[in-house]
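> Pasting a predicted model and its sequence here:
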Amino acid sequence: MTKRLLITLTAAVLLGGVAAGYTALSGATPENTARSVPTGAGPRLMVLSNGKLSTVSRSDPAGSREVTAQSCDRAYAAAGTISCLRPVGALKAGELAVLDTGLREVRTVPLTGFPNRTRVSASGRMVAWTLFVDGHSYAANGFSTSTGILDTRTGALVTSLEEFAVEGVPQRPVDTNYWGVTFTADDNRFYATMSTGGHRYLLEGDFAARTVKPLTDLDDVECPSLSPDGTRIAYKKAVDGDPQKGWRVSVLDLASRKITELAETRSVDDQPAWVDDRTVAYGIQRDDGLNDVWAVPADGSGTPVVLVPEASSPASIS
């Protein structure tokens, strides 16, 4: 516990230092202070700028951004619902905050662990999150995750997918971990990653039935993200099946099972996000510790480009 507290305090100091230096580093990206998330000024992307919820124009994502005062470690948004995994502080635990576009709290859920992934269904109804409980990397041995889902309409809360029955398995293996939820259009079915026995499968889940089913023909699928048209999944794929070698961003066609490796050849440890049906975005950390949001065509063509500099957690919001 003492070691974890020291890590938390160190992280808080580092994040504070980064935030203090952000204005100087962002001279080429003017900012405006916003008290809500702008959604009516044409198509926009929501990102985190030094941990602050921000938006940029999709037509000029490297240009001026609206930065709010709302702090998150990870964030995502859809249809007016914002999921914000708030940072763990020296004197407070982390939490999930579900916000509206005015940044008003709709629901909070106390959480224990290191914020890692979050997603909102296309309708804005369902919210999912993943935390590291032990370890801070999917490449490490012995890491442990906790993944939950909230139905914002009914208030139904599942704090861990370990509560769900695994179809075809009488007893859930003790080494099972879940992470990286992405929702289908019906708000009930979802995909995620399930790891067990040294394999990382694409998982299909049924929220109402409280069941999950590993798709064992789809090994080595991590952090899935369903395309807007519901036909493909973007994900990270371990190089040579070994996470310690890094990950390639790939796209899976759900009908044909065809896998396309995208033009990004660097290691991407992120849950990809679809900007539209043709473009996949993701975060990559720079040598100076800051992140940039990059984008690449979803068909394997083209070359990666910086979409939003000094940002993370991209989400198309209009």
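Now that the structure is in, tell me what you want to look at. Keep in mind the model is a prediction, meaning the values are calculated, not measured.

> from here on, contacts and neighbour counts on C-alpha atoms
Fine.

> Which positions within stretch 14-28 qualify as buried?
residue 18 (16 or more other C-alpha atoms under 10 Å).

> doesn't residue 82 fall inside a strand?
Yes: counting by DSSP: H, G, I helix; E, B strand; the rest coil, residue 82 falls inside a strand.

> With adjacent residues omitted, what lies nearest to it?
residue 99 (4.9 Å; C-alpha to C-alpha, 6 or more residues apart in numbering).

> number of nearby residues for that neighbour?
18 (other C-alpha atoms under 10 Å).

> list the contacts for it?
By C-alpha atoms under 8 Å, 6 or more residues apart in numbering, the contact set of residue 99 is 81, 82, 83, 84, 105, 106, 107.

> could these go into a markdown table alongside distance to residue 15 and neighbour count?
Putting those into a markdown table (distance: C-alpha to C-alpha, whole Å; neighbours: other C-alpha atoms under 10 Å) gives the following:
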| residue | distance to residue 15 | neighbour count |
| --- | --- | --- |
| 81 | 26 | 24 |
| 82 | 22 | 30 |
| 83 | 20 | 26 |
| 84 | 17 | 26 |
| 105 | 23 | 12 |
| 106 | 26 | 12 |
| 107 | 25 | 14 |
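
> ok, so of the residues you listed, who is nearest residue 122?
residue 81 (9.4 Å; C-alpha to C-alpha).

> structure B:
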Amino acid sequence: MSTAARIRVLIVALVALAVLAVAYTVYAASRTDVRDEPRPGGPVVREGGLTLDAPGRLLFRNMAWGPLRDRLASVPLGASRGVRTAGGPTCYTFHAAGGTGVCVQADRGLVNRFSVVIVDSRLRELRRYPAGGGPSRTRVSPSGRMAAWTVFVSGDSYAGTNFSTRTSILDSRTWTLHESLEDYTVIKDGRRYRSVDVNFWGVTFADDDLFYATMATRGKTYLVRGSVSSRTVWTLTDNAECPSVSPDGTRVAFKHRVQGDASSLPWRLHVLDLRTMKETATAETRPLDTQVAWLDGDTLLYEVPAEYEADLWEVPADGSGSPALVMRAATNPAVLR
């Protein structure tokens, strides 16, 4: 083939690629337009101002289709199916308490990058930290002083064993950052424990020093109690993941892995009484992958996969009753007390 012929072939190929790129862009834009349109019968969402210091409200990530999808939103407690007020930053995961919020944001590109943003009660950015991996769990202590986040270093799911996470704890008063819980001393079964495969995720704060989390090592998961000031964690029980401590600090709700369940969601919700160490299975029997919130001292609030990605449900923490739908098209609930 002559040089001129090769050039003609190259030009034709480049034109074809350009046509395909334009066609795909138009197609993607048309799909985005569809996704951005509110769906008939879906939740009503209106843009407005949000604050993190208004008690008696439920804050969450709005998943209803429309221009405010993925924005933070809130409703009064007890009026969860009413009109939503949405505003503030777009967060992939979020949690708030005591007038402080922790928001994990995605910087979209050829390679997605994530940042952890600490915000004040008016959702104004205070500090920003590179996440270093895909976002997973976030929590803020009841006072608003301490914040924690977990990111995937490898893998993107807790269902299997081929994943690694990094969990960080930040003091938002002194801006002291503990970059990884793996630097903490581990006391397992009363003895100091070391292993190269130790992995942590899912912090929940009882106060500004005491916290609970999941630790994994040698194929097992453990509920651990930790102290920020002593940089130490102690194992409490096994087969407990993504804990959430009750408002009074006496119970921990968590995911209990069902032995022999090889599905992508092999967990059921349980509650541990920290005084008696008795575990109680809740009435929610559907498989879930979530870190629950406590709606009040007796009720768990959690997300269930659904049409809009997820809906929020509630169930009594004592094993009684049955699950009930709280709201559609919502994730990452935080109860402002």
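Perfect, thanks for sending it. Since the model is a prediction, treat every value here as computed from it, not as a measurement.

> What's the match for residue 107 of the first structure in the second structure?
Alignment note (TM-score structural alignment): residue 107 of the first structure maps to residue 127 of the second structure.

> how about the residue sitting nearest the centre point of the first structure, what does it touch?
Central residue of the first structure (C-alpha atoms, centre = their mean): residue 117, 3.7 Å from the mean position. Residues in contact with residue 117 of the first structure, defined by C-alpha under 8 Å, 6+ apart, are 74, 75, 129, 130, 131, 179, 180, 271.

> Next, the contact list for the aligned partner of residue 94 of the second structure in the first structure, please.
Under the alignment by TM-score structural alignment, residue 94 of the second structure pairs with residue 75 in the first structure. Applying C-alpha under 8 Å, 6+ apart, we find residue 75 of the first structure in contact with 47, 48, 53, 82, 83, 84, 85, 117, 118, 119, 313.

> Any chance of the residues you listed in JSON lines with distance to residue 219 of the first structure as columns?
Listed next are these as JSON lines, based on distance: C-alpha to C-alpha, whole Å:
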{"residue": "47", "distance to residue 219 of the first structure": "30"}
{"residue": "48", "distance to residue 219 of the first structure": "31"}
{"residue": "53", "distance to residue 219 of the first structure": "34"}
{"residue": "82", "distance to residue 219 of the first structure": "31"}
{"residue": "83", "distance to residue 219 of the first structure": "29"}
{"residue": "84", "distance to residue 219 of the first structure": "30"}
{"residue": "85", "distance to residue 219 of the first structure": "29"}
{"residue": "117", "distance to residue 219 of the first structure": "20"}
{"residue": "118", "distance to residue 219 of the first structure": "22"}
{"residue": "119", "distance to residue 219 of the first structure": "22"}
{"residue": "313", "distance to residue 219 of the first structure": "25"}
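
> Filter those residues down to the ones in strands?
47, 48, 53, 82, 83, 84, 85, 117, 118, 119, 313 (DSSP state E).

> quick one: which of these is nearest to residue 281 of the first structure?
residue 313 (9.2 Å).

> what lines up against the closest one once you look at the second structure?
Match for residue 313 of the first structure (TM-score structural alignment): residue 332.

> for the first structure, longest strand please?
strand 60-71.

> Strand 81-86 and the helix or strand following that one, what's the angle between them?
Next along the chain after strand 60-71 of the first structure, taking DSSP states H and E as the criterion, comes strand 74-78. With axes from the mean of the first three to the mean of the last three C-alpha atoms, to 10 degrees as the basis, strand 74-78 of the first structure and strand 81-86 are set at 170 degrees to each other.
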